[in-house]
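**Q** Please find the sequence and the predicted model below.
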Amino acid sequence: MAIIITDECINCDACISECPNNAIYEPGEEWSYADETALSGTITLPSNGSEIDADEENEPISDEFYFIVPDKCTECKGFHDEPQCASVCPVDCCVPDENFEETDDQLLSKKAWLHGE
């Protein structure tokens, strides 16, 4: 499953540089699938099969605290043994997102999709 940042986030910035998928954004920041990934142009989302523009800027998921884009989160599978955001968070607000449950194989497939492997 993806990781979510709860409203207990203190916006300390510790997690953002740890994410190998550039899935974490500052409060109020627009985001795109193309940000720091191999994705560009029209892509098909592995989560639901819909086609979107990877370069399109999307509305922020949160205006109050850091947020994680679920379709870009792989729980650091293929990079690290554990989610790095959770390991560096001083207030333990990076937790599993029960709305986005995925197997290890799905997470590794998403990693390959994001990075063109």
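**A** All right, it came through fine. Numbering: from 1, shown residues only.

**Q** C-alpha only now, for contacts and for neighbours.
**A** Noted.

**Q** ok, now which ones touch Ile68?
**A** When contacts are counted by CA atoms under 8 Å, 6 or more residues apart in numbering, Ile68 touches 3-5, 23-25, 61.

**Q** any idea how far the nearest residue to Asp104 once chain neighbours are set aside lies from Ile52?
**A** Closest residue to Asp104 apart from its sequence neighbours, by CA to CA, 6 or more residues apart in numbering: Lys77 at 7.3 Å. For Lys77, the distance to Ile52 equals 24 Å [CA to CA, to the nearest Å].

**Q** where exactly do the helices run in the chain?
**A** Applying DSSP state H to the chain gives helices spanning 84-88, 104-115.

**Q** Pull the distance from the longest one to the chain's centre.
**A** With CA atoms, centre = their mean, to the nearest Å as the basis, helix 104-115 stands 12 Å off its chain's centre.

**Q** Now for the residue nearest to Leu107 when sequence neighbours are not counted: which residues touch it?
**A** Among residues not flanking Leu107 along the chain, Thr74 sits closest, at 4.9 Å (CA to CA, 6+ apart). Thr74 makes contacts with 1-2, 21, 107-108, 110-111, as judged by CA under 8 Å, 6+ apart.

**Q** putting a second one here so we can go through both:
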Amino acid sequence: MALKILASCINCDMCEPECPNQAIALGEEVYEIDPARCTECLGHYDEPTCVKVCPIDCVVPDPEHEETEETLVKKFELLYQLN
């Protein structure tokens, strides 16, 4: 499942540069994660780096974008043109 950043985000700028898929960008008020690009770091790291670096634990699973591991793998392959 894609991740999302809660409104409690303090805009510390830790997550955006760590995202290997360039899925994180500053929104109108807080950072946002593009669910079309978020693979939970599958294919890059063992765990999502945005979750790991967030000092206030405001990165959580997005229930509106539930995905299986197979779906995340396919998304990763499409993002990097690996077939």
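**A** Cool, the structure landed. The structure presented is a predicted model; accordingly, all values stated were derived computationally and were not measured.

**Q** Next, name the residue at the spatial heart of structure 2.
**A** Cys38 (4.3 Å; CA atoms, centre = their mean).

**Q** can you pull the contacts of the equivalent of that one over in structure 1?
**A** Residue pairing (TM-score structural alignment): Cys38 of structure 2 is matched to Cys73 of structure 1. Cys73 of structure 1 makes contact with 2-3, 21, 23 under the criterion CA under 8 Å, 6+ apart.

**Q** hang on, the earlier thing: and for the residue nearest to Asp104 of structure 1, the neighbour number?
**A** 19 (other CA atoms under 10 Å).

**Q** Am I right that it is in contact with Asp105?
**A** No: judged on CA atoms under 8 Å, Lys77 of structure 1 makes no contact with Asp105 at a distance of 9.2 Å.

**Q** how close does the closest residue to Glu51 of structure 1 other than its chain neighbours get to Ile68 of structure 1?
**A** Take Glu51 of structure 1 and drop its neighbours on the chain: the residue closest to it by CA to CA, 6+ apart is Thr44, 4.4 Å away. Shown here: Thr44 of structure 1 relative to Ile68 of structure 1, a distance of 19 Å by CA to CA.

**Q** again with Thr74 of structure 1
**A** Taking CA to CA, one finds Thr74 of structure 1 at 11 Å from Ile68 of structure 1.

**Q** circling back to that earlier point, most tightly surrounded among the helices of structure 1?
**A** helix 84-88 (a mean of 19; mean count of other CA atoms under 10 Å).

**Q** For that one, name the packing helices and strands.
**A** For helix 84-88 of structure 1, the contact count by 3 or more CA pairs under 8 Å, 6 or more residues apart in numbering; DSSP states H and E identifies strand 94-96 as packing neighbours.

**Q** Structure 2: matching residues for the strand it packs on?
**A** Per TM-score structural alignment, the counterpart of strand 94-96 of structure 1 in structure 2 is residues 59-61.

**Q** average gap between the matching stretch and structure 1?
**A** By mean CA distance after the TM-score superposition for structure 1, the fitted stretch 59-61 of structure 2 averages 0.5 Å away from its aligned residues in structure 1.
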